[in-house]
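K.L.:
Predicted model follows, preceded by the sequence.
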Amino acid sequence: MAGGRNTKTSFTAGELGDELLGRPDMRAYENGARRLRNVFIQPTGGVTRRPGLRHVAMLPGKARLIAFEFNTEQTYLLVLTHLRLQVFMDDAPVAEIAAPWTEAMLDQIAHTQSADTLLLAHPEMMPQRLTRGSHTAWSLAAWDWVAQPYFRYAPPGLTLAPSGTGGTVTLTASAAFFQAGHVGTRLRIGGRRIVVTAIASPGVATAVVEETLAGAAPTDDWDEAAFSGVHGWPVTLCFHQDRLVIGGSRDLPNRLWLSRSGDLFNFDLGTGLDDQAIEFALLSDQVNAIRAVFSGRHLQVFTSGAEWMVTGDPMTPASIQLHRQTRIGSPIARIIPPVDVDGSTIFIGRSGQAVHEYAYTDVQQAYQANDLALVARHLVREPVSMVYDQTRRLLHVAMAEGWLATLTLYRTELVTAWTRQETAGAFRALAEIDGTVWCAVERDGRIRLERFDPAMAVDSGLTGASATPRRIWSGLAHLEGRKVQVVADGTPLGGATVGGGAVTVEPETQALQVGLGFAHVIEPLPPQLSGAAGARSVPLRLISATFRLLGTAALSVDLGSGARPVPFRRLDTPMLDAAPPPFTGDVTLRGLGWQRDALRPLWRIEGETPLPLTLLSVTTETRMTD
């Protein structure tokens, strides 16, 4: 009979997929777990029950969340919904204005910010400019172009003949060309601008001359605005080296436009001087519809089929160079902006099952795209939103099916650890502001605005305080009819049902926290069996398990008994008249019985008590026999 003692001091590989159950030789196996639900991995290796979600507001429907940072002291959350924009500061709405986007457009809206102005783009919407005047004064309007970019969409040989050289003229095309969307679109004839004001037929239109034309004869020396109601509007955008960069449009999906340096809405190519605008297409042996442009060490371009690097320091019409780096591709169904993590760019792969780290290597002088979800593929499935919490080093990725995959990423300490967050509903959109992660959560068919709150132990929760003890607490209409968890003065009181927007608690209390409960799970990988018996199924007995805890107020553990799990045993059971004190130290539990199932965990932590839990390490003592 062989005995063994094993100490698991780290969970820095996170939750691993079942495909790795046969790879105990990997370092990830030693530091990983089979299930990590509703917990965060600390950069130091411990596991902590995640904070709850504070309820902020009910939203009218599907939403897109955008962070707006005016300065270090004034930050706002922008909530985009059907035909409107709401502005929140802290937990309160401060402004609401009409908007041109619909609910169906939210997934494809791209944005970038400079000082007090946020630019928004969508291939079916004239690009918008959101400006902050004060906390409560916000304005949204179409861009005011200084000089638009132009492109020749018409086939070669198609001519235009103006009826005159100034004022209002009639344009006659040599073939069908004009569409209703051309109204308001600028054309250039011989490099001189005119604006279409009316369409008489596919071959005839009326226009106003802005720059006197050179002549009235038919000519094929003409082009039209690259962006219009006919050919679509910009897809994505960013700022880089004091230029506004536009990546793709509906009808020109693989084209890049860079404004003049310091003149963000001026795309006049001029004569190619260093500070003038730049325009070029991404041409290769594959489709390259641009899905994101990102300003990092270089201008990074993410397309539907590959990732590109645009160089030039400074970037000028003469110095600019384009290099394809990797062939991963980005999603085409929605815009998921890449995020910066310690100088690397994190982006979602087109497959919908990968999260890549796009990092520049000085040795190869090129970018590489490592898959961060390689060992946790089951947690990444059709991402719909992504944010990075720099304060806690947590990357949150919301999935189409509603869960949140959370990655603790700390390269200097070799920490790449995934966990899964679940709630009584579905995470639909995310935003991060100053270490606070905001969520649009769908519950019971309604969308709610919530945020992670370290002081909250329940989801969709609210807190209340009273100078005198109270038994009835109201203001809970958003949880009407739901069974909720109640925490009074720091002590869990169990479940209650919300009726009439209120709950009744016993005994009376002066401070209350009410919301939806959630369960945490920490389950290790199967034990590594070695020796003469190898990895085959052999009788195995857990003698004891010692859990090292930090600031933990409640713990439920299943050690199993033979082929059947024993009931969970809760330590430090809270008293009804006082909040349980947090416990720091070791707790040793004795195991009973033998087991032959090699895939069965030796222990499992699972509980929904709304109290803090932090697990630092686990030491197990086992016996094995042939």
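P.N.:
Perfect, thanks for sending it. Numbering: from 1, shown residues only.

K.L.:
C-alpha from now on. contacts and neighbour counts both.
P.N.:
Noted.

K.L.:
now the strands: where do they sit in the stretch 501-626 of the chain?
P.N.:
503-516, 520-523, 540-552, 555-558, 569-571, 583-590, 594-595, 604-607, 614-624 (DSSP state E, counting those that start in this stretch).

K.L.:
Adding mean neighbour count and distance to Arg420, write those strands out as a markdown table.
P.N.:
As requested, the strands of the stretch 501-626 of the chain are exported to a markdown table (neighbours: other C-alpha atoms under 10 Å; distance: least, C-alpha to C-alpha, whole Å):
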| stretch | mean neighbour count | distance to Arg420 |
| --- | --- | --- |
| strand 503-516 | 19 | 18 |
| strand 520-523 | 22 | 10 |
| strand 540-552 | 21 | 21 |
| strand 555-558 | 21 | 19 |
| strand 569-571 | 14 | 23 |
| strand 583-590 | 14 | 26 |
| strand 594-595 | 20 | 28 |
| strand 604-607 | 19 | 14 |
| strand 614-624 | 20 | 16 |
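
K.L.:
Check it against this one:
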Amino acid sequence: MEPNVYYAIQPAFTGGEVSQDVASRVDLDKYQLSLLQAENAIIRPYGAVRKRPGSIYCGTTKNNGYAILQRFEFSSELDYMLEFGAGYLRIWRDGQYIGVDLQTPYQIDDLEKLRFVQSVDVMYICSGKYPVKKLSRYAEQNWTFTDIDWTRAAYGDINMNENLTITPSATTGTITLIASDDVFTDNNIGDSIKIEQYVAGKSVAINASQTTTSTSIQVGKTWKVISHGTWTGTLEVQVSYDGGSTWKMLRSYTSNGDYNPTESGDVEDYADMRLSVTITSGTIKADLSAYPYNHTGYADITAVSGAREATANVSKMLGDTSATSNWYLSAWSAANGYPNTVTFFQDRLVFGGSRKYPQRVWMSKTGDYENFEVVKESGSITDDSAVTIDLLSQKACTINHLDVGNDLIVMTEGNLWTIAGSETVTPTNITPRQQENYGTNNVIPVRVGSRVVYVQRRGSIIRDTGYHYDTDSYVGQDLTILAKHLIKGRTIKDAAYAQEPDSMIYFVTSDGQLICLTYVPEQKVYGWSHFVTDGEYTDVCAIASGNNDVIYAVVKRTIDGSTKYYIEQFDKDKSESVSQQDYCMMDAATIINGNTALSTVTGLSYLEGKEVFVIGDGYLFDTLTVQNGALTLPQAAKRIVIGLPYTEILEQPNWDAGNTPSGTVQGRKKQVTTAILRLSNSFGGKIGRDANHLNEIIYDSSRLELGEDVLCSGDIKASLGRGGFDANGRTFIVHDTPYPFSVSAIIREVTFGG
């Protein structure tokens, strides 16, 4: 009896790489579109799977040490890349270090905790450990990295001990602060203190028959002037907003023996006021009164003499020299910690979490990003004042991240909150809402359209979340549920999103792999693959370049017995080219485009002792070894690509035909003897039923021998050989040559029997 032959097509690979545990889940819709292995491969959102591009060597990190990369988006046409390492920041553009090297306080352990937000040419950087920094670009070679000179910083909670008072020695200038109990430590040096005092009403009188000026009184809000007598001349009410250095006329009254003013008003800010009269006849009696008020003043602590005494410079006049228990210290300080994370929301600069206030969110004044002052008018807080709110839950969960779409999303180590963007946030109108309870780790979430992809707290689950209209809440899913093998025994250390060309998110694992998710949620495309290299990926970053996003990585490699940290750029998508010489399918590669043919290539010390691939003018030479930083080519070439080899592996899951008249085909003996590969601009590779039984995929080899373009598009029939029957019916592809390889479909010829 002749065996039955069945032809089965896998028309797409958008299911991506799935675990062996899912190898029998023929009930899943994604099963027919999945792969059991997709190593060094990219899942394209429209269905194909292609060999990943190689990486081009850009340079070594400073001091050859661990570093992270961060995007600085100056404009839609111009992106920079920031390299943060131990105590430094270097700036790159288009894969080239531009020569700018700035000193920072960050050490290796701080780098994973850095958070960034940018407004045009200014980037704010949080660490939780150091004061918020500001990176500013003024020109290509003119950058600064500074502390922020706050117009008014945020303050912590009010002192709750009514018996613990602070007494200032003066209201302006350099003063001494005396505490009634232990308050100050050396960590308070550099802090700001906010002091609230009740100031009683005051008045000053003048009784004059000649030109004279009264002493001044301090006015916090409302003042009143009244005069008596018969006099001829002018009475002025004068005001000073700089401690009496300069005076301006606020009101002027003229009398010719027939008028005495009575008037009240408000000052714009705390001020000194006085009376000034010019008399030509008669006598005037005048009183200027300041109404009682609550005064708020500020001072910056410059030295600490002991636990109960500190020196400070007054930055905004104090009310008087009386003791008060109503005082606040800086929310952000060496003693309290500094903000963990930062973003912009409704034209406010927003910070989240600190060591002392792990659940607190601070928002600046509207449009005034470096001002966290609360302003009152007529006894009410103004809508544009700074906002402070605590996200209260049963457990104090530290805020790790802030993200903004339509709403402000606050991600803590234990839950997720939102602050609605449908209403304008003010100090009296802000309503946080708790959403999910999964928590996040230190990896910065990535936003893809209206959804946010983040790493769960313990670092081994990747989830997404977004607003769901039906439930009026944020909901998401575990994106790794079918690919647990990619994260088993690993944690995620970093992430980057490249929108173009394939909408992919790249995750760095703790053991140096890149696991990649092709993510198009509106089309229900969630396709995993993974990258490996001769070394370890330690960080990743996406930078805009033309119409594409280019991926850069920090790669830890062992070269000539020593550990090196290289910055490498994955080659841009060139899948439309029909010429093999246009591609870079090697790692840590050097590309030479010369006007004259070279037979010796130097400058390769970064690959010393490594066995490398070399393509010269489209022809693949036998592997060569770099010695003394150089290679001698078998023949001279103008277009030369040199780099480390890597291998693509594709494995299809068990073949399934659904429910046949005789039932399922699972568990029945079968053999895949032939596969038709639907290729696009591809060359090379081997195919078989497993890694131990592989045959070369046959192309037109004469074109390669002639140095012609060899890339093939269309259907290629490949023999898997007759290696026996098994219960799987899998197809295994290995591609280990430096050529592109893109498959849009595989048709298997399956024989039953055995």
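P.N.:
Arrived safely. This structure is a prediction, so every number in the text was calculated from the model and none was measured.

K.L.:
before we move on, back to that, what's the closest of the strands of the stretch 501-626 of the first structure to Glu19 of the first structure?
P.N.:
Closest approach to Glu19 of the first structure among these (C-alpha to C-alpha): strand 520-523, 16.2 Å.

K.L.:
Report the aligned residue range of the second structure for the closest one.
P.N.:
Using TM-score structural alignment, strand 520-523 of the first structure corresponds to residues 648-651 of the second structure.

K.L.:
mind checking how far the alignment partner in the second structure of Arg37 of the first structure is from Arg52 of the second structure?
P.N.:
Using TM-score structural alignment, the partner of Arg37 of the first structure in the second structure is Glu39. To Arg52 of the second structure, Glu39 of the second structure is 9 Å away according to C-alpha to C-alpha, to the nearest Å.

K.L.:
Please apply the same query to Ile419 of the second structure.
P.N.:
In terms of C-alpha to C-alpha, Ile419 of the second structure sits 40 Å off from Arg52 of the second structure.

K.L.:
the more surrounded of those two?
P.N.:
Set side by side, Ile419 of the second structure and Arg52 show more neighbours around Arg52, with 26 against 19, by other C-alpha atoms under 10 Å.

K.L.:
The more buried one against Ile43, yeah?
P.N.:
No. Arg52 of the second structure lies out of contact with Ile43 (C-alpha atoms under 8 Å); the separation is 9.3 Å.

K.L.:
Give me the neighbour count for Asp144 of the first structure.
P.N.:
The local packing count at Asp144 of the first structure equals 12, with neighbours defined by other C-alpha under 10 Å.

K.L.:
OK, contacts around the residue lying closest to it once chain neighbours are set aside?
P.N.:
Using C-alpha to C-alpha, 6 or more residues apart in numbering and skipping the chain neighbours, the partner closest in space to Asp144 of the first structure is Phe265 (7.4 Å). By C-alpha atoms under 8 Å, 6 or more residues apart in numbering, the contact set of Phe265 of the first structure is 144-148, 244, 259.

K.L.:
What of Ser473 of the second structure?
P.N.:
Taking C-alpha under 8 Å, 6+ apart, we find Ser473 of the second structure in contact with 435, 467.

K.L.:
any idea what it aligns with in the first structure?
P.N.:
When the first structure is aligned by TM-score structural alignment, the residue opposite Ser473 of the second structure is Ala366.
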